[in-house]
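Q: just to be clear, the model below is a prediction. Sequence and coordinates:
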Amino acid sequence: MSWSLGVVQTISACVRLFTPEGGSVLIQTPVYSEFYDMTEAWGRKVVESPFVEEDGAWTVDWADFEAKLRQCDLFLLCNPHNPLGIVWTPEELRRMAALCEKYHVVLVSDEIHSDLIFHGKKHTPTATVADNVITCISGTKTFNLAGLQASAAVFPNAHSKEVYDRFWQRMDIHRNNAFSLTAMEAAFTSGDEWLDQLLPYLSANFDYIRDYCAANIPQIKPNVPDATYLVWLDCRGLGLSNQELHDFMIQKAKLGLNDGVSFGRSLSGFMRLNAACPRSVLEQAMNQLKSAVDGLKR
């Protein structure tokens, strides 16, 4: 295991170190926008394997996944998935890892949301079902400590770890700051009560969004996640283009949501909402959204 300034920094370093110049990186879309950014920042090509969506459920297109994977040098897996909130089963993870091994593709698993699991689901660390995995972990999402910049990377072998460590040492970056290490230790050793209270609160927020939209904004269909604190909103019922939807949320609803197109460049009509906030803030946001949607009907 090695220290890291953050999961994004680890992903960036892995793309740089474990793919050739001009190489290709597979992502499953929609997915965390930094997967695009960190790949393209190093001059690598993004290869998209879109999820199949049917009646609000998103699943892997396995034929497409395998066909795309064999063209690539590295696969960025989001486990659990952001923004769809998918909790991968051990069987799904084994299948992905086996295909990566078959085609000699480096597998990097972003597991930053692994403590935020709901509805009786259970997180399976990818490295527990496969040997060829670089795992990115952190307590920053769980305990709201992102500004401290602390995480870790777990490697499948000494050589990969040595390559990674040497990369940071060349820049004279040898460790996390002492404050972040102390905060992480405190969070993971004494934060059980916080997490035990957080999870049902977030789950109730998801239910509130689902019920509010069903009763007041049926044009918007939220995907209730099994993991993370993020809700994927299907806004296609509003009949707006991506730019129109972006402007509508900011100018009419007065909300700062994430544009769906940044998670999947071929997508249209989606937004991502952060539900990790007090219920009062969420209620205000949903009321503003309803008023803005009502204004479209006039």
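A: Okay, I see it.

Q: switch to C-alpha atoms for all contacts and neighbour counts from now on
A: Fine.

Q: show me where the stretch 1-150 of the chain has helices.
A: 7-18, 34-41, 62-69, 90-102 (DSSP state H, counting those that start in this stretch).

Q: and these as CSV, adding distance to residue 289?
A: Formatted as CSV, those follow (distance: least, Cα to Cα, whole Å):
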stretch, distance to residue 289
helix 7-18, 31
helix 34-41, 27
helix 62-69, 36
helix 90-102, 36
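
Q: present those as TSV; the columns should include mean neighbour count and distance to residue 295.
A: Supplementary listing: these in TSV, determined by neighbours: other Cα atoms under 10 Å; distance: least, Cα to Cα, whole Å:
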stretch	mean neighbour count	distance to residue 295
helix 7-18	20	39
helix 34-41	19	34
helix 62-69	16	41
helix 90-102	17	44
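
Q: so for residue 274, which of the ones you listed sits nearest?
A: helix 34-41 (16.5 Å; Cα to Cα).

Q: who touches the closest one?
A: 8, 11, 12, 15, 25, 27, 45, 46, 76 (Cα atoms under 8 Å, 6 or more residues apart in numbering).

Q: tell me which of these is nearest to residue 91?
A: Looking across the contacts of helix 34-41 and measuring by Cα to Cα, the closest to residue 91 is residue 76, at 17.8 Å.

Q: then this one, side by side with the first:
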Amino acid sequence: MAVAHDIGVSKAELIESANHNYQLRVYTPAMAATRFSSPQLPDGFEFTKNPRGSQQGPWKLFDFSAERALVAGDEIHLAWERDGLMLTAYWLDGSQASQLFKNQAGVITLSMAQLSAGSGSWQDAAVRYLSLGVEHILLGLDHLLFVLGLLWIVRGTGALVKTITAFTVAHSITLGLATFGYLTLRPAPVEACIALSIVFLAVEILRARDGQMGLTHRSPWLVAFAFGLLHGLGFAGALSEIGLAQSEIPLALLFFNVGVEIGQLLFVCAVLVMVSFGRKLKLATPRYVKVLPVYCLGGLSAYWLLTRIALLGTPA
């Protein structure tokens, strides 16, 4: 018998209790309980009661345990004929997290990382957030283009170190404030301002080619610091999407930031090596060829700015 007005998404809860005991419970009428088969548990976990589950009022319960806790790398696979599962996890430390998991190719995969599960140990947390930080900066084209714009303007090793340090300090400040909840802004205006920062650098580069030295050329560290505050909010948005265990926030903040810096330094070194190699080739290039990359930088960032401004009116 079909349930009237069934939207295809079931409500579920994952409850952690002492001694690494867990209960996955899904809200379902008893008449429909057979559609929820045994979950496929992570390695090392076993059912402590009937693997087929038991019915308790409107809930079907699956109890399981292991000699360790569920960690961010674990997944539970559900071969359930549902469009999705709206799951809330209640962790032993009192924190909770909710996530909608959709059915993909007949399987609903519950990712513990998306439910803010812990990493297992501080070493695992360090590796996890360090790698996520490196990955985020190297895949974050807008952040890299801003750094590239700074490299285009800054001359001299001392000025470069001062500018990159100012950018690092600034985004570390806002990353920390946002992660601890002291500073909250919607992602859309932050992303639009990040695009604007790249447009600003592109304009400064073009003005300098005509002999008009702007603020960035006079005080590059000041511009790097000011816009670094905005980029830090962007980093914080990415970090929050990962799913942070409350007990790991200080570790996550530290190692994610270190990862971002490593990725940033790798990019800076790669750019400097390519510039040095290009100078050794001593190729004669027309002026329009030299300025073309700047127009590409400005054009792409302007496109981002317009598209992100268009999103400002959408709900958060």
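A: Cool, got the structure. Given the structure is predicted, the values throughout are model-derived calculations rather than measurements.

Q: give me the TM-score for this pair.
A: For this chain pair, the superposition-based TM-score is 0.21 by TM-score structural alignment, normalised by the length of the first structure; 115 aligned residues with a Cα RMSD of 6.8 Å.

Q: related to what we said a few turns ago, closest to residue 297 of the first structure out of the helices of the stretch 1-150 of the first structure?
A: helix 34-41 (35.8 Å).

Q: and the angle from the closest one to helix 7-18?
A: 40 degrees (axes from the mean of the first three to the mean of the last three Cα atoms, to 10 degrees).

Q: distance of residue 2 of the first structure relative to residue 280 of the first structure?
A: Distance, residue 2 of the first structure to residue 280 of the first structure, by Cα to Cα, to the nearest Å: 40 Å.

Q: who's more crowded, those two?
A: Neighbours per residue, other Cα atoms under 10 Å: of residue 2 of the first structure and residue 280, the larger number sits with residue 2, 15 against 9.

Q: how much space between the more buried one and residue 198 of the first structure?
A: Going from residue 2 of the first structure to residue 198 of the first structure by Cα to Cα gives 28 Å.

Q: mind listing the helices for the stretch 1-150 of the second structure?
A: Under DSSP H, counting those that start in this stretch, the stretch 1-150 of the second structure gives helices at 122-139, 141-153.

Q: would you reformat those as JSON lines and include distance to residue 215 of the second structure?
A: Listed next are these as JSON lines, based on distance: least, Cα to Cα, whole Å:
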{"stretch": "helix 122-139", "distance to residue 215 of the second structure": "26"}
{"stretch": "helix 141-153", "distance to residue 215 of the second structure": "11"}
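
Q: out of the ones you listed, which is closest to residue 296 of the second structure?
A: Residue 296 of the second structure sits nearest to helix 141-153 of all those, at 10.6 Å, using Cα to Cα.

Q: buried residues in the following helix or strand past that closest one?
A: Going down the chain from helix 141-153 of the second structure, the next helix or strand is helix 157-179, by DSSP states H and E. Going by neighbour count (16 or more other Cα atoms under 10 Å), the buried part of helix 157-179 of the second structure is 160, 162-164, 166-172, 174-179.

Q: and for stretch 151-162 of the first structure?
A: By 16+ other Cα under 10 Å, the buried positions in stretch 151-162 of the first structure come out as 151, 152, 153, 154, 155, 161.

Q: so how far does that stretch reach from one end to the other?
A: Span of stretch 151-162 of the first structure from end to end, Cα to Cα: 17 Å.

Q: mean neighbour count and distance to residue 254 of the second structure added to the helices of the stretch 1-150 of the second structure, as TSV?
A: Formatted as TSV, the helices of the stretch 1-150 of the second structure follow (neighbours: other Cα under 10 Å; distance: least, Cα to Cα, whole Å):
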stretch	mean neighbour count	distance to residue 254 of the second structure
helix 122-139	19	8
helix 141-153	19	19
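
Q: which one of those lies closest to residue 225 of the second structure?
A: Of all these, helix 141-153 comes closest under Cα to Cα, at 11.4 Å.

Q: list the contacts of the closest one.
A: In contact with helix 141-153 of the second structure (Cα under 8 Å, 6+ apart) are residues 137-138, 160, 163, 194-195, 197-198, 201-202, 205, 216-217, 220, 224, 231, 264, 267-268, 271, 297, 301.
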